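**Q** sharing a sequence plus its predicted fold:
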Amino acid sequence: MKIAFSCLPGWDAFLQKPTLASGSLPDWLREMPAVSKSAVLADAEVRTLKQCPPFLDAMRDGILFPLATDVTVKDGSFSWDWDLPAHPKARMTRSPLGVHVPEQALKVPGVDENHFAIKFNNFWTISLPEGWSLLFGHPANRLDLPFRTLFGLVDCDRWSDGYVHFPALWSDPDFEGTLPAGTPVAQAWPIKRQELELSFAEMDSAGLERHLELQNALQEEPGLYRKIYRQK
């Protein structure tokens, strides 16, 4: 699938570009050991999330959208110094951040009614093939980030000349420091628009036999899913 991005004339040299998530795993994951001893299990060795393909594949799949420039957080305020030039015609903001007033998330569980929500501004339009949408949300399993990006689904095959921005809740009130340019602020996964049909049934004898064989194989072969079933 080809996904096309475009920006305003004269801005390409100033902008961070979205990247494939497969090449942007965080340092903490690379540094995580593959096995660890569990105090709960009398120091028995257990495999860590580094050996969990579904956990890793969620982080590797799709596209990561970066923070446009360094943003400093201090005393509850956000600041930046960025020399993105003004465009003579376009109305697009040059600010890497915007806000949503508290009333826009009225009665949403987990949202402080006295706090603004931030909005990470995205400076790239996105074009997908006909029939495809993008599901945007918080970068998968990135609980280390001091914010939580909200999820949204956009029909980017049609909304290809407008921008998609990323509202987020600031989740770490004690954070002070600089979020560097390129910090992933959203992840997007292509979703094909099609009607879903759900089917339910008990296993027949053949299905039960396959299930039991798989359960036995899981006990005998660590990493069975990764070795045989996972589609790279």
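**A** Arrived safely. Residues are numbered from 1 along each chain as shown.
**Q** C-alpha from now on. contacts and neighbour counts both.
**A** OK.
**Q** ok, now which ones touch the closest residue in space to Ala58 that isn't next to it in sequence?
**A** Leaving out its chain neighbours, the residue that sits closest to Ala58 by CA to CA, 6 or more residues apart in numbering is Ala140, at 6.1 Å. Contact partners of Ala140, counting by CA atoms under 8 Å, 6 or more residues apart in numbering, are Ala58, Met59, Gln187.
**Q** so Ala140: helix, strand or coil?
**A** Per DSSP: H, G, I helix; E, B strand; the rest coil, the secondary structure class of Ala140 is coil.
**Q** where is the longest helix in the protein?
**A** As far as residue count goes, and with DSSP state H defining each element, the longest helix of the chain is helix 205-220.
**Q** list of residues touching that one?
**A** Leu224.
**Q** go on, stretch 190-199?
**A** For stretch 190-199, using CA under 8 Å, 6+ apart, the contacting residues are Gly62, Gly131, Trp132, Ser133, Leu134, Leu135.
**Q** pasting the second one now:
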Amino acid sequence: MSFHTPGQLAGSPFATPGQAALKFNSLWTIQVEDGWSLFATHPVNRDDLPFRLVTGLVDSDRFNDGGINFPAVWTEPEFSGLLRKGTPVAQCFAVPRVEPQLEYEVFDEKRQASYAQTVADILSTPGVYRKRFRARRGRSTSE
């Protein structure tokens, strides 16, 4: 563990005058396929941690000869103690580094009616999303 200069956070919601960013140093790296990046973020659903990781992208198809360091800020200024061995500090996902081709569509009357019915079903009956729309591993959504 070390520190980034305060300039590392300049312009971000985490910038606090005079506060340096933590740096979780790693001695490992991740190499992904050409054209892919690594999306690093705070561990999902871990608001109990006394720090907040600064989310970012690492072009780890190109940068993989050195360890990946993860900047963070303390969210509990009064924290005193140790982080237990095995405490997650980052969660990473490989993402393609391509510009998405977005298409915009205007809802026609049929699509508006379908939208309204789906929202009404979800609001009126528990489990609609889970039972009708969420994919289950090894099964089709129609089973």
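**A** Nice, thanks for sending it over. Small disclaimer: the values here were computed from a predicted structure and weren't measured.
**Q** filter the contacts of Ala140 of structure 1 down to the buried ones.
**A** Neighbour counting by 16 or more other CA atoms under 10 Å classes Met59, Gln187 among the contacts of Ala140 of structure 1 as buried.
**Q** now structure 2: which of the contacts of Ala140 of structure 1 match?
**A** With both residues aligned by TM-score structural alignment, their matches' CA atoms under 8 Å, the contacts of these that structure 2 also has are Gln187.
**Q** so which of the contacts of Ala140 of structure 1 comes closest to Asp204 of structure 1?
**A** Closest approach between the contacts of Ala140 of structure 1 and Asp204 of structure 1, by CA to CA: Ala58, at 31.8 Å.
**Q** show me the contacts for the equivalent of Cys92 of structure 2 over in structure 1.
**A** When structure 1 is aligned by TM-score structural alignment, Cys92 of structure 2 is paired with Ala188. Going by CA under 8 Å, 6+ apart, Ala188 of structure 1 touches Gly62, Ile63, Leu64, Phe65, Leu134, Leu135, Phe136, Gly137.
**Q** what do you get for Val46 of structure 1?
**A** Val35, Ser36, Lys37, Ser38.
**Q** a markdown table for those, including neighbour count?
**A** Listed next are those as a markdown table, based on neighbours: other CA atoms under 10 Å:
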| residue | neighbour count |
| --- | --- |
| Val35 | 13 |
| Ser36 | 13 |
| Lys37 | 13 |
| Ser38 | 12 |
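**Q** need the counterpart of the residue nearest to Ala58 of structure 1 in structure 2.
**A** For Ala140 of structure 1, the residue aligned by TM-score structural alignment is Val44.
**Q** now Asp172 of structure 1
**A** Checking TM-score structural alignment: Asp172 of structure 1 goes with Glu76.
**Q** measure its match to Leu49 of structure 2 for me?
**A** Glu76 of structure 2 is 9 Å from Leu49 of structure 2, where distance means CA to CA, to the nearest Å.
**Q** same thing with Leu9 of structure 2?
**A** 20 Å.
**Q** more neighbours, these two?
**A** The neighbour comparison of Leu9 of structure 2 against Leu49 (other CA atoms under 10 Å) goes to Leu9, with 20 against 17.
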